[in-house]
Structure formats: structure tokens, C-alpha cells
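1. heads up, no residue letters with this:
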């Protein structure tokens, strides 16, 4: 009745959104005995027939670097937004700074081996390094405690503030671990390296991202950053520290607290007062960071900085506030 009425009025019903009454020519079965099916299968199996976004070999070509850069940015950005991660406290530090028990065990083993081979100069050097790393293992506990403090604050602020690290071992592991122990979510921004770095087990699985490009990883470290807390570390730690200080110095990003944990280590590794005296930075640049020694001191310093700046540690995220780059 409806079809008849439709035909009478000359106004057909809407087409089905997916189904057809008659298959289009390209969908019809081929005649028996025809060689075409084998040829069609060969065509469809060819890598060039793959959808562009499903063709990993094509995406790996040099000419696709622009697309890869966009994907490296967009995946993490989209998923962080989906999970409501609005603000972050970024923690950097050495991968070789392990928890005290592990550092003590390594030192004990080297001491025993050194006693058996006192003439081995390389072994004596490794022993000296192990003693220093054992001394620095206290920073693992400080980072872990700081992660717990921020993790507890995350709950107070509606899960909008998160510890963010590079997702690797050492100090990064400690900060992620402390946040998890406080029942909070925690973020890891890992990087693809020729010698693969596995993520530490304390990063929230839904919030562990792996980047191809250091530049995009650095961008995501700072887009939501409300503070940068830097523990003793090596080249990678210095890289992130100096880049952040440069961005703040030039006001490419709004200033955020930058706290170096462990004055004894940093004053020897990085003499900012010397740079001021040499005239290569200004006194106000020296004031862009300071030192702290305990987890509680770090947290109180961050809160005090925001109170003095007249800004909220937790607020509405924008792309021009709280460390975000335009």
C-alpha cells in the first residue's frame, strides 16, 4: 500500500543507508572458469592497494615525515583530552638512579668483586661510580614521595592534575610509582630509540604513549605543564631542563616553577652564577629556577609560586596558559 501510494505521488521512500536491492557491477561474482578472480586477488594483495593510513611501509617513507609529525602530536593530544588530563607536574631525572635496595645490592656486589681483583682499574672506577649512585638513590625515594603527594592532590582536584614523566626507569619510575601508590592516574611519554626503552610498570596503561620524534614528545611535556621538577640526571635530563629554561627565558611559554632537586649535585653540574658573571645570561634568568631537597619542600614551593604569581595551579586549560605553547 505504501509503495503504491509512493508511486502514485511520485515521491519515493529514502534509500536504505547501506543495503542495495541490486548489486553494483563491481560486486557481482565473476563467471566460472574466468582467470579474473586470481588476478583480482593478486591486485588486492599488492601493498600498493592498501589504504594509505594502513600502509606502514608507505608511512615510513621520508616524504611522509609531515604526516608522521602530525600523527605523533595528534594521538597523544586526543587521548589526553579524552581522559581529562588538563594539567601536569613534569618530573625528569636520571634513568641510572635506582631505588636504594637495588643500588645497595649493586654496590655490595662490586665491593666483593673489587676485593678479589684490587689491581683492576676499570673495576675500581665502576666501584666509585656505584658508591655515588648508591648515595644518589635517596632521590628515588624523594621522587616517589613527591609522586604520592601529587597523586593525592590529583584526587582533590577531580583527576585533572597528573604526574608526567618520560615513562622510563630510575627517577621517572619513582615518580610514576608514588602517584600510583596514592591511587592516581599517571602519564608516561616514552620514545622510540634504536636500543628500545621499555616503559616502567607504574604508568597508567591508557596513559602511556610512545613517540617517534623527540620534538613532539617535548611539546607534550610542556603543553599542560604546571611545574618542572628536575632530579639529578644526565644528557637527557639536561636537554629537557635547558630547553624549558630557554622557552621561559624567551617567554615562548608562560613561566612555570622550575625546581632542581639536590643543590649539591646541581651546583656542581651547572654553575648558573658563573654564567651570570660571564654575561651570557641575565640575573633575572638565574631566578627562573631554584633548589629543593625534600618532596614536601618541592610541593610547598610550587604552591607558593602560584600564590605569588596570582595564578591557579589548577584551572581551566588553555593553549596560552600554564606552560602551553602557541
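-> That came in fine, so what should we check first? All of these numbers come straight from a predicted model, not from anything done at the bench.
2. all contacts plus neighbour counts: C-alpha atoms, from now on.
-> OK.
3. isn't residue 153 right next to residue 147, touching?
-> No. Counting by CA atoms under 8 Å, residue 147 is not a contact partner of residue 153; they are 9.8 Å apart.
4. Between those two, which is the more surrounded one?
-> Using other CA atoms under 10 Å, the more surrounded residue of residue 153 and residue 147 is residue 147, with 31 against 18.
5. isn't there a helix covering that one?
-> Yes. In this structure, residue 147 lies within a helix as judged by DSSP: H, G, I helix; E, B strand; the rest coil.
6. wait, isn't it in contact with residue 173?
-> No. Counting by CA under 8 Å, residue 147 sits too far from residue 173 to count as a contact (9.8 Å).
7. hang on, residue 189 packs against residue 210?
-> Yes. Counting by CA under 8 Å, residue 189 touches residue 210, with 6.0 Å between them.
8. of the two, who's got more company?
-> More crowded of residue 189 and residue 210, by other CA under 10 Å: residue 189, with 21 against 18.
9. for the more buried one, helix, strand, or coil?
-> Under three-state DSSP, the three-state class of residue 189 is strand.
10. quick one: the helix or strand hosting residue 44 to chain centroid distance?
-> Assessed by DSSP states H and E, residue 44 sits inside helix 36-45. Helix 36-45 sits 44 Å away from the centroid of its parent chain (CA atoms, centre = their mean, to the nearest Å).
11. Residue 85 and residue 193, how far apart?
-> 26 Å (CA to CA, to the nearest Å).
12. between these two, which one's more packed in?
-> Neighbours per residue (other CA under 10 Å) separate residue 85 from residue 193, with residue 85 holding more: 22 against 12.
13. who touches that one in this structure?
-> For residue 85, the contact set (CA atoms under 8 Å, 6 or more residues apart in numbering) comprises 159, 160, 161, 162.
14. Without its sequence neighbours, what residue ends up closest to residue 183?
-> residue 151 (6.8 Å; CA to CA, 6 or more residues apart in numbering).
15. first vs last residue of stretch 274-281, how far apart are they?
-> 9 Å.
16. Which residues does that stretch contact?
-> 282, 283, 286.
17. dump the residue contacts of the last one.
-> Residues in contact with residue 286, defined by CA under 8 Å, 6+ apart, are 272, 273, 276.
18. who wins for most neighbours among these?
-> Top of those by neighbour count (other CA under 10 Å): residue 272, with 20 neighbours.
19. The stretch 1-150 of the chain: strands as residue ranges?
-> 87-92 (DSSP state E, counting those that start in this stretch).
20. can you give me the helices in it?
-> 2-9, 36-45, 56-59, 65-82, 100-116, 121-136, 138-156 (DSSP state H, counting those that start in this stretch).
21. In terms of secondary structure, what does the shortest one contact?
-> Contact partners of helix 56-59 among helices and strands, from 3 or more CA pairs under 8 Å, 6 or more residues apart in numbering; DSSP states H and E: helix 65-82.
22. A further structure is provided below for comparison with the first:
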């Protein structure tokens, strides 16, 4: 929110922080107790301040995305270990080398969606968002950059910390401590979700998003799984429906695709399960 001098009645917080450093050097002013609370890092990192830190992690990306006119997003999830085609020969196994095709499909899909975003909304809608790291995440941000558009990276602090990939728009490159808040930002603006082959993290995001949609906690959006053979092999969705742990209609919550072109066509022709059932239509 921009500052309006005509509506200012009190000193700004930044001004008081600056004034602190001009105070006389005494035992009292040197004490940590004297520091303004929000400018005291040791205080802000106390366990008792966890609720405040959770709120800050929710607010900071929210405010900055609003300032950069991010009205809706296209979410890309997928494996960090999938290499670009030019690096496929360095993969540890032939199977991982073959996965490089999904890097290229993610890049093309992100490029196509970003081109449409720029044409239809000036880059305000359907902005690519990834986890900001390597592999499929890099491919998504790279595709958006290929199209000349912006993209978002939602990084997370991990023991094996990796730097954000170089294709994320710097002003939209965020870092999180709390997984839960990061997950919220992935889905709060999502107008479509694309899941590429990946590991535990990808599976976590896949089932969490599907559960939110299945239970009606999240609006139904186009939900795409890239790679027919991969998903057929690693998850037996048909068996879940056969034994009754999910309903057969739940299989319609997502669609399996192979290429970027097929994915875009699926988004354009998407019809929610709710509409098929005669339930409340999409907003």
C-alpha cells in the first residue's frame, strides 16, 4: 500500500527504527529489551513468535504478488532430478535420462501458457508458478522466460539447500520456512495444476491438491498428469476405484496427458465433475 502523506498522523515504523540508532550509548539502550520488537531478530525468532512468523510468510508473498499483478496462476509440480535434454547423458540411470523428455514438455507447456497469458491478459492471469528449484521446476520457469513473461518460484529452506533456478522472475522469487504456508501459496490462485513425474515431494503435492478438490475444499480446476506410462506404473488409480477407497467419479478429477499441446487442449475443453453431476457450477 502506497504511503499518502496527507493521511499520515503518526511517525512511520521505519523512522523509529532509524531513530533507535541515534540514541545515546547507555546500559539501557544497549540492552536487547530496548530494541523495538519488530526490529529485534532474536526476539522474532523465539518459539513463542511462531504464529507471527506464520502470518508473515503468508503476507509477504501475498502483498508482493498483488503489487506485481499476479491475478491467477498455472501450477507446475515435478521432479527436481529430471535433467534438460542437453544434460540427459549425465543422468545416473538410463531411465532418468529418458525422463528428460518431460523437462522439454514442461518447458513447452509453460511457454504456451505464458504466451496466451500475455496475449489475453497482459500477463496478469495464468502465470506459471513452480517450486523454484531445478528439474521440472526450472523447465517451467524457463518456458515462461522463453515467452518473455514473468514466473513465480516458491522455494523452501532444506538441509540440502539449492539456489533458485535462474529463470524465476527475481521479484517473484520467494523463500519459505513453513511447508504449509508454501502449499497455500501454490494453490490460492491456481487455475490449473500440471503434475509431471517426480518423487516424494511431487506425490505429496499431487495427493494434497486432489484431496482438497475431492472434498470440495478447493474449486475444481483442470488437473493434468503428464506421462501415461509413468503414472500407470507408479499409482494404480483404477485399483483404488475398484476396491472402493475412492469413487469411480473421482477418476474424472484429473486427466492424463503426454504432451504440452495435449495439456493445453485438455484445459480448453475441461468440464468439472461437479457440472457433470449437476452440482453447484464453477464460479
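-> Ah, there it is. Nothing here was measured: the structure is a model prediction, and the numbers come from that model.
23. Can you give me the TM-score here?
-> TM-score of the superposed chains, computed with TM-score structural alignment, normalised by the length of the second structure, equals 0.85; 255 aligned residues with a CA RMSD of 2.0 Å.
24. separation between the residue nearest to residue 183 of the first structure and residue 188 of the first structure?
-> Here the criterion is CA to CA. By it, residue 151 of the first structure lies 14 Å from residue 188 of the first structure.
25. Likewise for residue 141 of the first structure?
-> Relative to residue 188 of the first structure, residue 141 of the first structure is positioned 19 Å away (CA to CA).
26. More neighbours: which of the two?
-> Applying other CA under 10 Å to residue 141 of the first structure and residue 188 shows that residue 188 carries more neighbours, namely 27 against 20.
27. just to revisit the earlier point, now, among the contacts of stretch 274-281 of the first structure, which is nearest to residue 238 of the first structure?
-> residue 286 (15.8 Å; CA to CA).
28. what about the helices in the stretch 151-300 of the first structure?
-> For the stretch 151-300 of the first structure, applying DSSP H, counting those that start in this stretch gives helices covering 171-181, 214-223, 235-249, 263-269, 272-277, 283-286, 295-309.
29. mind listing what the aligned partner of residue 198 of the first structure in the second structure touches?
-> In the second structure, the residue paired with residue 198 of the first structure is residue 163, using TM-score structural alignment. For residue 163 of the second structure, the contacting residues are residue 133, by CA under 8 Å, 6+ apart.
30. if I line the two up, what does residue 180 of the second structure land on in the first structure?
-> Superposed on the first structure with TM-score structural alignment, residue 180 of the second structure falls opposite residue 215.
31. Burial check on that match, number of neighbours?
-> For residue 215 of the first structure, the count of nearby residues is 13 (other CA under 10 Å).
32. coming back round to it: so which of the helices of the stretch 1-150 of the first structure is nearest residue 296 of the first structure?
-> For these, proximity to residue 296 of the first structure was assessed by CA to CA; helix 138-156 is nearest, at 7.1 Å.
33. what comes into contact with the closest one?
-> For helix 138-156 of the first structure, the surrounding residues in contact (CA under 8 Å, 6+ apart) are 89, 97-100, 160-163, 170-171, 174-185, 231-232, 294-296, 298-299.
34. ok, back up a step: got a markdown table for the helices of the stretch 151-300 of the first structure, with distance to residue 54 of the first structure too?
-> Below are the helices of the stretch 151-300 of the first structure laid out as a markdown table (distance: least, CA to CA, whole Å):
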| stretch | distance to residue 54 of the first structure |
| --- | --- |
| helix 171-181 | 33 |
| helix 214-223 | 22 |
| helix 235-249 | 33 |
| helix 263-269 | 47 |
| helix 272-277 | 49 |
| helix 283-286 | 47 |
| helix 295-309 | 45 |
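35. Most tightly packed of those helices?
-> Counting by mean count of other CA atoms under 10 Å, helix 171-181 has the highest mean neighbour count of the helices of the stretch 151-300 of the first structure, with a mean of 29.
36. For it, what is the distance to the chain centroid?
-> The answer for helix 171-181 of the first structure is 14 Å, by CA atoms, centre = their mean.
37. in the second structure, what residues pair with it?
-> Helix 171-181 of the first structure corresponds to residues 136-146 in the second structure, going by TM-score structural alignment.
38. One more: stretch 69-77 of the first structure?
-> Here stretch 69-77 of the first structure aligns to the second structure at residues 54-62, judged by TM-score structural alignment.
39. Okay, buried residues for that stretch please.
-> Neighbour counts over stretch 54-62 of the second structure (16 or more other CA atoms under 10 Å) mark 57, 58, 61 as buried.
40. and it, how far from the first structure on average?
-> Compared with the first structure after the fit, stretch 54-62 of the second structure shows a mean deviation of 0.4 Å (mean CA distance after the TM-score superposition for the first structure).
41. what about stretch 206-215 of the first structure, distance to the chain center?
-> Distance of stretch 206-215 of the first structure from its chain centroid, counting by CA atoms, centre = their mean, is 6 Å.
42. Inside strands: which ones of the contacts of residue 85 of the first structure?
-> Among the contacts of residue 85 of the first structure, DSSP state E puts 161, 162 in strands.
43. Return the members of the contacts of residue 85 of the first structure classed as buried.
-> For these, buried by 16+ other CA under 10 Å: 159, 160, 161, 162.
44. and which of these is nearest residue 309 of the first structure?
-> residue 161 (18.8 Å).
45. Pull up the gap between that closest one and residue 302 of the first structure, please.
-> Noted for residue 161 of the first structure: a distance of 13 Å to residue 302 of the first structure, by CA to CA.
46. for residue 142 of the first structure, same thing?
-> Here the criterion is CA to CA. By it, residue 142 of the first structure lies 16 Å from residue 302 of the first structure.
47. Over to residue 233 of the first structure?
-> 21 Å.
48. Then residue 36 of the first structure?
-> In terms of CA to CA, residue 36 of the first structure sits 70 Å off from residue 302 of the first structure.
49. And for residue 112 of the first structure?
-> Going from residue 112 of the first structure to residue 302 of the first structure by CA to CA gives 43 Å.
50. next one: residue 90 of the first structure
-> For residue 90 of the first structure relative to residue 302 of the first structure (CA to CA), the value is 12 Å.
51. Need the residues touching each of the two.
-> Counting by CA under 8 Å, 6+ apart, the residues touching both residue 90 of the first structure and residue 302 are residue 227.
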